[in-house]
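# I would like the atomic coordinates for the input below:
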Amino acid sequence: MAAEVVTLSEGIRKRLITAGKCNLADFCNGTKAIFHYRTELCDQKRTVIDDSSEREKPMELIIGKKFKLPVWENIIRSMQQGEVSEFLCDTPLVIEYPQVSRSLRRIAAGQDPRDGQRHCCGGIAQLHDHSLGYQDLDELQKNPQPLIFIIRLLQVQGPGSYRQDAWAMSDEEKLGAVPLLHQEGNQLYKQGNTTDAAAKYYEAIACLKSLQMKIM
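Okay, the predicted model is just below:
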């Protein structure tokens, strides 16, 4: 028997697939939600646009950091750790998805998500003639439509229990993180763990590059 579809808020409908095993989290600002997502079109085939489970790392979202796709924060707040649910989101709530998907795909490929981006003052409409580098995202950008998100909430971490990624840090936090990351990288390198050491150095460089972009 299919689960009942409930309306979370205007433009968001939810269908529970698998119940979570924990109480509903507080999700105060600074809470990190780690989840896998599957994005589908609302066509007869339910064409898959993205599936994070095919990548090495799941999505990480920090509540209150003004992520470019606010609807994800809204739907995550309705979930329990371990829960799997399906959300149908109306077009106005997912208009930015092609841009977000492009960035996430580039990050997963080890590329800078900002490379090749064009900054316009006229909003998403002016981007219609600018390719995102992915044919399916270009089509979705030209023809906005409702999207289905299937979310599997893997873990919820409270503020202060994790180190933020560079993109989620304030400028002061980035400055403070660089020497710590460099020190951790050196320690890992001395231990012969060059792969993890390189990852620490990469994080430090990402912090510095982000700060550099603001003063150019």
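# contacts and neighbour counts: CA atoms only from here.
Fine.
# just the helices in this structure please.
Counting by DSSP state H, one finds helices in the chain at the ranges 70-76, 97-108, 135-142, 171-190, 194-215.
# tell me, what residue is most central in this structure?
M59 (5.0 Å; C-alpha atoms, centre = their mean).
# now for the helices of the chain, which one comes closest to I150?
Within the helices of the chain, the stretch nearest I150 is helix 70-76; the backing value is 10.4 Å (C-alpha to C-alpha).
# what lies in contact with the closest one?
Applying C-alpha atoms under 8 Å, 6 or more residues apart in numbering, the external contacts of helix 70-76 come out as L8, A33, L61, I63, F67, F87, L93, V94, L153.
# could you rerun that using 7 Å?
I63, L93 (C-alpha atoms under 7 Å, 6 or more residues apart in numbering).
# quick check: buried residues in it?
Within helix 70-76, the residues that count as buried by 16 or more other C-alpha atoms under 10 Å are V71, W72, E73, I75, I76.
# and which of those residues is nearest to A109?
W72 (22.0 Å).
# from G176, how far off is that closest one?
29 Å (C-alpha to C-alpha, to the nearest Å).
# same check, this time on H182
In terms of C-alpha to C-alpha, H182 sits 11 Å off from G176.
# neighbour count for the two, which is higher?
Taking other C-alpha atoms under 10 Å, H182 and G176 do not tie; H182 has more neighbours (19 against 12).
# turn the helices of the chain into CSV, columns for distance to F149.
Formatted as CSV, these follow (distance: least, C-alpha to C-alpha, whole Å):
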stretch, distance to F149
helix 70-76, 9
helix 97-108, 11
helix 135-142, 15
helix 171-190, 32
helix 194-215, 29
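# what's the closest of those to S53?
The nearest among those, by C-alpha to C-alpha, is helix 97-108 at 11.5 Å.
# tell me the angle the closest one makes with helix 135-142.
Interaxial angle, helix 97-108 versus helix 135-142 (axes from the mean of the first three to the mean of the last three C-alpha atoms, to 10 degrees): 150 degrees.
# neighbours of the residue nearest to Q99 when sequence neighbours are not counted, just the number please.
Excluding the flanking residues, the one nearest Q99 by C-alpha to C-alpha, 6 or more residues apart in numbering is L132, at 7.5 Å. Neighbourhood size, L132 [other C-alpha under 10 Å]: 21.
# for the comparison step, fold the sequence that follows:
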Amino acid sequence: MATTNEAPDTVTIADGISKRVLSTAPDSGSASSPPSYPTESHFAFDFVVRVATTGAVLDDSRLHPKRPVSLYSGRGFQIGFWETCLETMRPGEVAEFAVEPEQLGLFPVQYRKLRDYLLDRKSAHCCGMAGVRDGGGLGYADLDDLLAKPQRLLFEFHLREAKLPHEFRKEAWIMRPEEKRAALPQLRQEGNDLYKAGKTADAAARYTEALAMLEDLAAMERPQDTKWLELDKAKVPFLLNLAQCQLLLGDNYQTIRLCTEALSREPDNVKAVYRRAKAHAAVWDVAEAKQDFSRAAQLDPGLAAACDAAVRDLTDKVRERERLEKEQLRGKLIAG
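Presented below is the predicted three-dimensional model:
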């Protein structure tokens, strides 16, 4: 990380943790006034971890594709003192934090999960201290050594971005239930606007996000209770909209699955029947397509002409396909 030649004084920010600014943030304002970050502020940062005595680099997040690293304050980030450090920084600042061994007893165990994430590695060994007690270690020799003999470490952070809660859209996993409920109409509207603008894949992402939130909310309720049923029914418009997106994107089997799921809640939903019919036709499932087109015409007579035309078109395509297959087979027999 870029540093300056300046060497500002080291200051203690917590018991066993001191800070030294390596590069001040642009437009940092008054250096004497610390920044103020409320709970659920978002930090995006790069980091380097070094052994203080030798300077050996234990890790450098800039070498991993999953960067910068993200942290939401007050949401239980396992390496708690990292949050303490970042909350003293301003966006663009680079600072080094010296952490004494007595503060690092569990750091190797806590850090292993983050390293697994950065390396896209799924741990095959036991979790946490249970794995260590069973002799399996942490899966990394350097972390095993640190666990056995804690050393003073230097953590260099480059705070790329810091946003207050009102400045960004929260990820679903940090939302409270009431926030998820409030987000659903907005996601639907955003999806509809994106769809109208021809941004089908982006619209599908909004509908998918909403369905995941509904799943999370339903998981908090007793199945088949009134609130659970309301949340389950609320999935239908998102299932239908997502099915339409997938139909346009050519994912016909996904369209069939989504429409079938919607029909399990509303058996007479004509949009679900008609969209599933078109998806069945696209994958040459003739019998199912004809059945759904017939059903759609019954549910909405206004669709009868379109359904009849679709069935005729599908029948003609099947006949043409069969004719070509017969000609190919005849050619092979003659050639043989």
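# tell me which two of the buried residues of helix 70-76 of structure 1 sit farthest apart.
The distance between the two most remote of the buried residues of helix 70-76 of structure 1 (C-alpha to C-alpha) is 8.6 Å, for V71 and I76.
# if we can go back for a sec, would you format the buried residues of helix 70-76 of structure 1 as a markdown table with distance to C120 of structure 1 included?
As requested, the buried residues of helix 70-76 of structure 1 are arranged in a markdown table below (distance: C-alpha to C-alpha, whole Å):
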| residue | distance to C120 of structure 1 |
| --- | --- |
| V71 | 23 |
| W72 | 24 |
| E73 | 25 |
| I75 | 29 |
| I76 | 30 |
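# give the aligned equivalent of T12 of structure 2 in structure 1.
Correspondence of T12 of structure 2 to structure 1, assessed by TM-score structural alignment: T7.
# can you tell me what V270 of structure 2 aligns to in structure 1?
In structure 1, V270 of structure 2 lands on no residue (TM-score structural alignment).
# any idea which helix or strand carries the residue lying closest to V270 of structure 2 once chain neighbours are set aside?
Closest residue to V270 of structure 2 apart from its sequence neighbours, by C-alpha to C-alpha, 6+ apart: A296 at 5.6 Å. Assigned by DSSP states H and E, A296 of structure 2 belongs to helix 286-299.
# quick one: that helix to chain centroid distance?
37 Å (C-alpha atoms, centre = their mean, to the nearest Å).
# pull up the aligned stretch in structure 1 for it.
Using TM-score structural alignment, helix 286-299 of structure 2 corresponds to no residues of structure 1.
# list of residues touching that helix?
V270, V273, Y274, A277, K278, H280, A281, L303, A304, C307, V311.
# stretch 16-34 of structure 2 now?
With C-alpha under 7 Å, 6+ apart, stretch 16-34 of structure 2 has contacts from 3-4, 6-13, 88, 90-100, 103.
# that stretch: end-to-end distance?
19 Å.
# quick one: buried residues of that stretch?
Per 16+ other C-alpha under 10 Å, stretch 16-34 of structure 2 contains these buried residues: I17, S18, K19, R20, V21, L22, S23, T24, A25.
# what stretch of structure 1 does stretch 99-116 of structure 2 fall on?
Counting by TM-score structural alignment, stretch 99-116 of structure 2 pairs with residues 89-106 of structure 1.
# and that stretch, how far apart are its ends?
Span of stretch 89-106 of structure 1 from end to end, C-alpha to C-alpha: 24 Å.
# ok, stretch 62-81 of structure 1 next?
15 Å.
# stretch 40-60 of structure 2 now?
25 Å.
# now stretch 18-25 of structure 1
One end of stretch 18-25 of structure 1 sits 17 Å from the other (C-alpha to C-alpha).
# give me the nearest residue to the residue mapped onto M89 of structure 2 from structure 1, chain neighbours excluded.
When structure 1 is aligned by TM-score structural alignment, the residue opposite M89 of structure 2 is M79. Nearest non-adjacent residue to M79 of structure 1, counting by C-alpha to C-alpha, 6+ apart: L24, 6.5 Å away.
# next one: the one you found from A206 of structure 1, what distance?
On the measure of C-alpha to C-alpha, L24 of structure 1 and A206 of structure 1 end up 34 Å apart.
# give the equivalent position in structure 2 for Y37 of structure 1.
So, by TM-score structural alignment, Y37 of structure 1 is matched to F47.
# without its sequence neighbours, what residue ends up closest to that match?
According to C-alpha to C-alpha, 6+ apart, the nearest residue to F47 of structure 2 is F157 (4.5 Å).
# can you tell me which residue in structure 1 aligns to that neighbour?
Counting by TM-score structural alignment, F157 of structure 2 corresponds to I151 in structure 1.
# my read: its match touches E86, true?
Yes. With contact defined as C-alpha atoms under 7 Å, I151 of structure 1 reaches E86; the gap is 6.4 Å.
# ok, the two, which is more surrounded?
I151 (24 against 21).
# what number of residues lie near Q110 of structure 2?
17.
# tell me which element the residue nearest to T200 of structure 2 when sequence neighbours are not counted is part of?
Take T200 of structure 2 and drop its neighbours on the chain: the residue closest to it by C-alpha to C-alpha, 6+ apart is C245, 5.8 Å away. Assigned by DSSP H and E, C245 of structure 2 falls within helix 235-249.
# what helices or strands is the following helix or strand past that helix leaning on?
As assigned by DSSP H and E, the chain's next helix or strand after helix 235-249 of structure 2 is helix 252-263. In terms of contacts (3 or more C-alpha pairs under 7 Å, 6 or more residues apart in numbering; DSSP states H and E), helix 252-263 of structure 2 is packed against helix 235-249, helix 270-282.
# angle of helix 252-263 of structure 2 against helix 270-282?
Using the same axes, to 10 degrees: helix 252-263 of structure 2 against helix 270-282 is 150 degrees.
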